[in-house]
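>>> Have a look at this prediction, sequence included:
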Amino acid sequence: MAKLYFEDFKPGHTAEYGPRLVTREEIIAFSVQYDPQPMHLDEAAAQKSLLGGLGASGWHGCGIMMRMICDGFLLDSTSMGAGGVEEVQWQRPIRPGDRLTLRVTILEARASKSRPDMGIVRFRYEMFNAHGEGVMTMVTPAMFGRRDPGAQE
């Protein structure tokens, strides 16, 4: 069983995952539960909003992105979690029928000074609709187990 360790994440490497279809039903179901603003629930209200039509909650977009990250590589890694998110930007609405792709870029990787069993990888995630338009970005560091905790830098 393949596992990605800290040492497998090289700065500059990119990968793409998807597409993943977003449906009207899931946009509304998420919003009813977690972000019940009219622009995420009702087409008529959404048309009059800044979104100009029904659009997914930004938090729904975060959830979709996380699922794509997990399915793409994270569940096959030595992930130890993350300490937070540096940046999230919602660039344009995610619409019903959008087919989203995710581009992952490794920005940097460094061994932990205090925990020799782990390293920290900083990622930029960019999500695009089928027209190639950016809908969301996220920058976050994540912790991964090391293949050889005693190895020198």
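Looks like it came in fine.
>>> all contacts plus neighbour counts: C-alpha atoms, from now on.
Will do.
>>> which outside residues touch stretch 52-67?
Residues from elsewhere that reach stretch 52-67 (Cα atoms under 8 Å, 6 or more residues apart in numbering): 27-28, 30-31, 35, 39-47, 90, 93-96, 102, 127, 136.
>>> Is residue 95 in contact with residue 21, as I believe?
No: counting by Cα atoms under 8 Å, residue 95 does not reach residue 21; the two are 9.9 Å apart.
>>> where's the most centrally placed residue in the chain, which helix or strand?
By Cα atoms, centre = their mean, the chain has its centre lying nearest to residue 65, at 3.3 Å. Counting by DSSP states H and E, the element that carries residue 65 is helix 58-72.
>>> What is the neighbour count of residue 133?
Other residues lying near residue 133 total 12 when counted by other Cα atoms under 10 Å.
>>> distance of it from residue 76?
Counting by Cα to Cα, to the nearest Å, the gap from residue 133 to residue 76 is 29 Å.
>>> Please apply the same query to residue 34.
Taking Cα to Cα, one finds residue 34 at 29 Å from residue 76.
>>> try this one side by side with the last:
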Amino acid sequence: MRFAEFQVEQRIVAGPYEVLEDEVLSFAQAYDPQWFHVDAGLASQGRFGGLIASGWHTCAIAMRLAVDAALQGSESFASPGVSRVRWPCPVRPGDRLRLVATVLATRRSRSQPDLGILSWRWQLFNQCDQEVLDLEATSLFDLGSKETRS
């Protein structure tokens, strides 16, 4: 989507994305090797009663869905960060996640008029409609760019 297409209160829905056990294990072994992410046997005895995905893996899935639904081919070039990240429920192998991204604000930078600033809320829900991720992100768009990338 182009920056001009984003409107306040607009909802962008993407997915589903099926979370595979091999992916949960691979991501966790590389980036978040805590026992409840990498050892199904131990995890089955833990508070969650089984293996759960890293919260950072959950964020990465949301990023993938946001790119596929809205950012691919846009003028988006960076993000200065997120203001809040919450993981209300764990993500488990076999979950089917969908993204609901809600536009909170859009504006042009006063100091750099060719810079578009998008504030949006990303929520991921599993197949039972349980929220598993809630974050607020800012994306930057180069409005001086004449071409998009695919």
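Right, received. Where do you want to start? Small disclaimer: the values here were computed from a predicted structure and weren't measured.
>>> which residues of structure 2 does the helix holding residue 65 of structure 1 align to?
Against structure 2, the aligned range for helix 58-72 of structure 1 is residues 55-69 (TM-score structural alignment).
>>> tell me which residues of the matching stretch are tucked away?
55, 57, 58, 59, 61, 62, 64, 65, 66, 67, 69 (16 or more other Cα atoms under 10 Å).
>>> can you check stretch 42-54 of structure 2 too?
Of the residues in stretch 42-54 of structure 2, 43, 50, 51, 52, 53, 54 count as buried by neighbour count, 16+ other Cα under 10 Å.
>>> quick one: which of those sit in helices?
residue 43 (DSSP state H).
>>> coming back round to it: what about the next helix or strand after the helix holding residue 65 of structure 1, how far off from structure 2?
As assigned by DSSP H and E, the chain's next helix or strand after helix 58-72 of structure 1 is strand 79-81. Its matched residues in structure 2 lie on average 1.0 Å from strand 79-81 of structure 1 after superposition (mean Cα distance after the TM-score superposition for structure 1).
>>> Kindly state which residue of structure 1 is aligned to residue 82 of structure 2.
That one, residue 82 of structure 2, aligns with residue 85 by TM-score structural alignment.
>>> With adjacent residues omitted, what lies nearest to that match?
Once flanking residues are discounted, residue 85 of structure 1 sits nearest to residue 140: 4.6 Å by Cα to Cα, 6 or more residues apart in numbering.
>>> And the one you found? What does it align with in structure 2?
Using TM-score structural alignment as the criterion, residue 140 of structure 1 maps onto residue 137 of structure 2.
>>> looking at it, its match is touching residue 123, isn't it?
No: counting by Cα under 8 Å, residue 137 of structure 2 does not reach residue 123; the two are 10.9 Å apart.
>>> Have a look at these two and say which one is more surrounded.
residue 123 (23 against 19).
>>> residue contacts, that one?
99, 100, 101, 131, 132, 133, 134, 135.
>>> That one should be in a strand, yeah?
Yes: the assignment for residue 123 of structure 2 (DSSP: H, G, I helix; E, B strand; the rest coil) places it in a strand.
>>> Spatially nearest residue to it (excluding sequence neighbours)?
Per Cα to Cα, 6+ apart, closest to residue 123 of structure 2 is residue 134, 4.5 Å.
>>> neighbours around the one you found, how many?
Other residues close to residue 134 of structure 2 by other Cα under 10 Å number 21.
>>> wait, it sits on residue 122?
Yes: taking Cα under 8 Å as the definition, residue 134 of structure 2 is a contact partner of residue 122 at 5.8 Å.
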